[in-house]
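Peer 1: Take a look and give me a structure for this.
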Amino acid sequence: MSTLTQLPHASPGQAPVQSVNGAAVKLRVEGLGKRYGNIDALHALDLQVRSGELLTLLGASGSGKTTLLQIISGLVAPTSGRILIDDRDQTHAPAHQRDIGVVFQNYALFPHLTVAQNVGFALDMRAVSRNEAQRRISEALTMVGLDSMHQRFPRELSGGQQQRVALARCFIYKPSLILMDEPLSALDRKLRETMQMEIKRLHRETGSTIIFVTHDQDEALALSDRICMMHNGRIEQIDDPQTMYERPRTLAVARFIGISNVLEGKVLPGNRLDGADGNVALPEGHGAQANQSGALVIRPEHLHAVAAEQGALQGQVVDSVYAGVETRVVVRLASGNLLVVRRSGGDAPLTIGSRIGLEWLAQHARFLPA
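Peer 2: The predicted structure is shown next:
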């Protein structure tokens, strides 16, 4: 568990800057909750966002991620708890006083203003001098690769170019915290991947603290320093992408992040799990007691197809999806449970309708209690 400490370099007369595991904390959320009538959109939760990190709020629709972002931005008032930015209580501060930049899903560009005017709008609102504003607009447009398009209007730009304008407009005045609310969801896949790289580059070059909201697991894995996985208004797990993928703490996380093969059953003595699909080995150190219910989670890349009589499980190939570098094979077990096997593009194809066995190394599986 992360430890909260005090950094020694706080300025005299100011509250000391706090840290998590040695990194300064930009945002702290304490006991934050939101209730609409009898519905808890957010159950009281705690969250620390480190200075300079890109934290992704990930979850399905209704998980609470957008509600949390709206409360942080000041657009929605919380029912309980408080928000601290740079150790200053901002719970009831108006949105325009929070020094927060927001990049919206629909870009929110002014159609009657040029690219340069859109980018410089935030500086106009802050009464920045004309010469300084022109210099910063030029730097921001160069940073996002649009320096030659400063006189164009939004209608003359592609979706990706409009998103770059929105990013430049947000980064230009160097807000204390940047919130991005599913900013890439309207773009096609190829453009999304390009913009993901663009956001990572801007984050790396500016050192900004960014909270990024998405329901796209691949986007979260590609972008994040850490992922905050949300489910039913609660935080399920906060970890770096690799830990989140390889060591999910709950079944909700395992099912949402990547593809998971799930075998449910009861724990037997001798490190075994007994379920509808058979009796299989559990990984060492699973920590479960005999007769405890739970699920064994196995990622598709750890499953191997073998002859039917040799496998720990047997099933029938019901589908095969070619995806270039890999082929995803779907196998139906006797119980009706469907498992996915990820095979490299060079492996011999498996015939649909054929019976095969499935094997895996016990240490590559993860047991999660019910």
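
Peer 1: CA only for contacts and neighbour counts going forward, please
Peer 2: Fine.

Peer 1: Tell me how many other residues crowd R234.
Peer 2: Residue crowding around R234 was assessed by other CA atoms under 10 Å; the count is 19.

Peer 1: tell me what the helix or strand encompassing D124 is packed against?
Peer 2: Taking DSSP states H and E as the criterion, D124 maps to helix 115-125. Packing contacts for helix 115-125, counted by 3 or more CA pairs under 8 Å, 6 or more residues apart in numbering; DSSP states H and E, involve helix 130-143, helix 159-171.

Peer 1: R342 contacts V329, correct?
Peer 2: Yes - with contacts counted by CA atoms under 8 Å, R342 reaches V329, the gap being 6.5 Å.

Peer 1: Look through the protein and tell me its longest helix.
Peer 2: Criterion DSSP state H: the longest helix present in the chain is helix 189-206.

Peer 1: From the contact counts, what lies against the helix or strand just after it?
Peer 2: Next helix or strand after helix 189-206 toward the C-terminus (DSSP H and E): strand 210-214. Packed against strand 210-214, as judged by 3+ CA pairs under 8 Å, 6+ apart, are the following elements: strand 54-58, helix 65-73, strand 177-181.

Peer 1: change it to 6 Å
Peer 2: Applying 3 or more CA pairs under 6 Å, 6 or more residues apart in numbering; DSSP states H and E, one finds that strand 210-214 contacts strand 54-58, strand 177-181.

Peer 1: Another sequence for comparison is provided below:
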Amino acid sequence: MPVDRLLPTREAEDLLDLVREIADKELAPRVEEHERAESYPAGLFRLLGETGLLGLPYPEESGGGGQPYEVYLQVLEELAARWAAVAIATSVHTLAAFPLLTFGTSAQRGRWAEDILSGRLIGGYSLSEPQAGSDAAALTCRADKAPDGYRITGAKAWITHGGKADFYALFARTGPGSDGISCFFAPGHTDGLTFGRPEDKMGLHAIPTTSAFWDDALLATDRLIGAEGEGLQIAFSALDSGRLGVAACATGLAQAALDAATAYAHERTTFGRRIIDHQGLGFLLADMAAAVDSARATYVDAARRRDHGRPYTRQASVAKLTATDAAMKVTTDAVQVFGGYGYTRDFPVERYMREAKIMQIFEGTNQIQRLIISRQLAH
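Peer 2: The predicted structure is shown next:
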């Protein structure tokens, strides 16, 4: 059922109506087929780009939609309510565009921004490594200065859209210590770049997650984003926004689970009554609804702070923690509402439950979010 939202403008309301129409027409009918077959939805992201949904939070002068982050995140939520994997990949694309759009030179933005925001180029985010996930300062992938650019050598891991993306926001080491990491706008097809087989994941099957292997691959000098050594600053500022994207996707997934459970509780009867009329089940659904509404409130609050230029690092971590924990609980409870049927693939709630788990892990585990929040409180 459509969520009753408080949006800042009539234009935003019209946009969300359009997103629902696109999601119902293009995403909802295809999700089960691709998730079960673990097949990539070719052409779908180009369609999303053509309709303007891949550049919403970026300036219109760069080819974006010029929308507040508050609106963009609610768009992500609507996408996730139909197809979580596509919504997460859309969030990752926005995250991958952030370094270029925020720290790139005017020449770099002029060369690549329009293609990124129109969906002609789809992005991935390449920060994690096999031994360096949450500890980004421990990166070992190297970018050695060469007369004609940088030679990249090393392995990266857990790349959403790996092997499919047209570019990657790549973070590699140009010097020692935490000040020795730099950011690159790396093309997806480069001599010396190969990808591992897609990870055999619990959920989000339609979008591949892979490792990448750089073997003395050459990136031109103009592929460096910002100055050498600014990589961690760029990565961490991007991740604040990325965590809000995950929070919105988790909220959409939880909303889908709540809607499915509520609809089933209206139809299923026991002891001569609808199961929603039994207090034990009705209270469970009430708790699920409270969790979804609370999750939405946390990411909207953080987004409004971002839109007003106020610090929001703590609020982004709160939103990511709250929304993803809520999604895990709500999807688990949705399976319970369905009883034995919830444990089968005849209904989507078992998929929702599998998809929710990873959201507590990527873009910084929820244990890392608690660390960030506690450190913010200690200042």
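
Peer 1: what's the TM between chain one and chain two?
Peer 2: With the length set by TM-score structural alignment, normalised by the length of structure 1, the two chains reach a TM-score of 0.27; 182 aligned residues with a CA RMSD of 7.4 Å.

Peer 1: which parts of the longest helix of structure 1 are buried?
Peer 2: Buried residues in helix 189-206 of structure 1, counted by 16 or more other CA atoms under 10 Å: 192, 195-196, 198-199, 202-203.

Peer 1: Go through structure 1 and flag its longest strand.
Peer 2: As assigned by DSSP state E, the longest strand anywhere in structure 1 is strand 23-36.

Peer 1: Now that one: buried residues?
Peer 2: Buried residues in strand 23-36 of structure 1, counted by 16+ other CA under 10 Å: 23-34.

Peer 1: buried stuff in the helix holding D124 of structure 1?
Peer 2: Residues of helix 115-125 of structure 1 classed as buried: 115-123 (neighbour count, 16+ other CA under 10 Å).

Peer 1: end to end, how far does stretch 269-283 of structure 2 reach?
Peer 2: 17 Å (CA to CA, to the nearest Å).

Peer 1: now the helices and strands packed on helix 115-125 of structure 1 as JSON lines including distance to L45 of structure 1 and mean neighbour count?
Peer 2: Below are those laid out as JSON lines (distance: least, CA to CA, whole Å; neighbours: other CA atoms under 10 Å):
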{"stretch": "helix 130-143", "distance to L45 of structure 1": "36", "mean neighbour count": "17"}
{"stretch": "helix 159-171", "distance to L45 of structure 1": "28", "mean neighbour count": "23"}
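
Peer 1: out of these, which comes closest to L55 of structure 1?
Peer 2: Closest to L55 of structure 1 of those, according to CA to CA: helix 159-171, at 16.8 Å.

Peer 1: returning to that earlier point: winner for burial among the helices and strands packed on strand 210-214 of structure 1?
Peer 2: strand 54-58 (a mean of 27; mean count of other CA atoms under 10 Å).

Peer 1: Give me the angle between it and strand 177-181.
Peer 2: For strand 54-58 of structure 1 against strand 177-181, the angle between stretch directions is 30 degrees (axes from the mean of the first three to the mean of the last three CA atoms, to 10 degrees).

Peer 1: leaving aside the residues next to it on the chain, what's closest to A334 of structure 2?
Peer 2: A261 (5.3 Å; CA to CA, 6 or more residues apart in numbering).

Peer 1: Would you mark the buried spots in the one helix or strand that neighbour maps to?
Peer 2: In this assignment (DSSP H and E), A261 of structure 2 forms part of helix 231-267. Of the residues in helix 231-267 of structure 2, 231-232, 234-235, 238-262, 264-265 count as buried by neighbour count, 16+ other CA under 10 Å.

Peer 1: Then stretch 332-339 of structure 2?
Peer 2: 332-338.

Peer 1: Dump those residues into CSV; add secondary structure as well.
Peer 2: Formatted as CSV, the buried residues of stretch 332-339 of structure 2 follow (DSSP: H, G, I helix; E, B strand; the rest coil):
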residue, secondary structure
T332, helix
D333, helix
A334, helix
V335, helix
Q336, helix
V337, helix
F338, helix
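
Peer 1: any chance of the residues you listed in CSV, with distance to L15 of structure 2 too?
Peer 2: Shown next, in CSV, are the buried residues of stretch 332-339 of structure 2 (distance: CA to CA, whole Å):
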residue, distance to L15 of structure 2
T332, 31
D333, 32
A334, 29
V335, 32
Q336, 35
V337, 33
F338, 34
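
Peer 1: how about the helices in the stretch 151-300 of structure 2?
Peer 2: 231-267, 279-307 (DSSP state H, counting those that start in this stretch).

Peer 1: Select, out of those helices, the one closest to A113 of structure 2.
Peer 2: A113 of structure 2 sits nearest to helix 231-267 of all the helices of the stretch 151-300 of structure 2, at 16.3 Å, using CA to CA.

Peer 1: what helices or strands is that closest one leaning on?
Peer 2: helix 69-82, strand 181-187, helix 313-338.

Peer 1: Tell me how far L79 of structure 2 lies from T160 of structure 2.
Peer 2: Counting by CA to CA - L79 of structure 2 and T160 of structure 2 are separated by 17 Å.

Peer 1: These two - which one has more neighbours?
Peer 2: Applying other CA under 10 Å to L79 of structure 2 and T160 shows that L79 carries more neighbours, namely 27 against 23.

Peer 1: what number of residues lie near the closest residue to the more buried one other than its chain neighbours?
Peer 2: Spatial nearest neighbour of L79 of structure 2, chain neighbours left out: A87 (5.4 Å); criterion: CA to CA, 6+ apart. As a burial measure, A87 of structure 2 scores 25 neighbours (other CA under 10 Å).

Peer 1: Remind me which helix or strand A87 of structure 2 belongs to.
Peer 2: Taking DSSP H and E as the definition, A87 of structure 2 sits inside helix 84-103.

Peer 1: Same question for the helix or strand following that helix: list its buried residues.
Peer 2: Beyond helix 84-103 of structure 2 in the direction of the C-terminus, DSSP H and E gives the next helix or strand as helix 106-117. Residues of helix 106-117 of structure 2 classed as buried: 108-109, 112-117 (neighbour count, 16+ other CA under 10 Å).
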